[in-house]
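Peer 1: The amino acid sequence is not available; the structure is as follows:
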């Protein structure tokens, strides 16, 4: 029986019967008390109208949690190897918890520099996936 409990399954009924615990319960059904019987016979007043539901400030103030989206791009194998080596060999110093976090920080750093140099430090309006023209790269 202890083995079953460790695995999280229900106890074996045959094992319980062998222990003498699968028989009738030693507990007796509780008798209805006088208070319950008395209250059951009384008529109750109509329930009060519920107060209008107002969302709590904590629920309205918290925006929905954004989930990361997968992004794909082409990269030379040597550059990918170099990137992974830089991530792994500096992980104890930089405290990036994943390669994705490392890549996102690098992209954010580069995008911020481009915004500073070419857009007065302001963010450009965001572009959704597939809004960049596809086909031959510029200059080819």
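Peer 2: Nice, thanks for sending it over. Small disclaimer: the values here were computed from a predicted structure and weren't measured.

Peer 1: When you work out contacts or count neighbours from here on, use the C-alpha atoms and nothing else.
Peer 2: OK.

Peer 1: all helices of the chain, in order?
Peer 2: Taking DSSP state H, the helices of the chain run over residues 2-7, 13-19, 34-41, 57-61, 77-94, 99-118.

Peer 1: Minimum distance to residue 138: which of those has it?
Peer 2: Relative to residue 138, the nearest member of the helices of the chain by Cα to Cα is helix 99-118, separated by 18.4 Å.

Peer 1: So for residue 136, which of the helices of the chain sits nearest?
Peer 2: helix 77-94 (21.0 Å).

Peer 1: Give me the angle between the closest one and helix 99-118.
Peer 2: Orientation note: helix 77-94 sits at an angle of 100 degrees relative to helix 99-118 (axes from the mean of the first three to the mean of the last three Cα atoms, to 10 degrees).

Peer 1: ok, structure two:
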């Protein structure tokens, strides 16, 4: 089932992506927008469907398939990371 973004009122989100990823997103949208079964009408719609699909996957995996309570705008810190990214694997010799 393809996630379908809500119709009607929209909210603008601002986020940054690596230039090579942005180019890849645009290319995937442009190359597939005309194909049967690909319903995205714009790059925004394409990206919203992708994020919604991942959100639903995380809800199924970590929250019993239920939506988490909404988080209002302004709660999350915005902008680039200001602290080093945590290591995911220990370094050898430590």
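Peer 2: Right, received. Where do you want to start? The model shown is predicted, which means the values in this text are computed figures rather than measured ones.

Peer 1: just to revisit the earlier point, could the helices of structure 1 go into CSV alongside distance to residue 70 of structure 1 and mean neighbour count?
Peer 2: Putting those into CSV (distance: least, Cα to Cα, whole Å; neighbours: other Cα atoms under 10 Å) gives the following:
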stretch, distance to residue 70 of structure 1, mean neighbour count
helix 2-7, 37, 9
helix 13-19, 50, 11
helix 34-41, 60, 9
helix 57-61, 28, 9
helix 77-94, 17, 12
helix 99-118, 10, 13
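
Peer 1: Make TSV out of those helices and add distance to residue 128 of structure 1.
Peer 2: Output for the helices of structure 1, formatted as TSV (distance: least, Cα to Cα, whole Å):
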stretch	distance to residue 128 of structure 1
helix 2-7	48
helix 13-19	59
helix 34-41	63
helix 57-61	26
helix 77-94	25
helix 99-118	16
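
Peer 1: Ok, which of the ones you listed comes nearest residue 134 of structure 1?
Peer 2: Of all the helices of structure 1, the one in closest proximity to residue 134 of structure 1, counting by Cα to Cα, is helix 99-118 (20.7 Å).

Peer 1: Out of the helices of structure 1, which gets nearest to residue 132 of structure 1?
Peer 2: With Cα to Cα as the yardstick, what comes closest out of the helices of structure 1 is helix 99-118 (16.1 Å).
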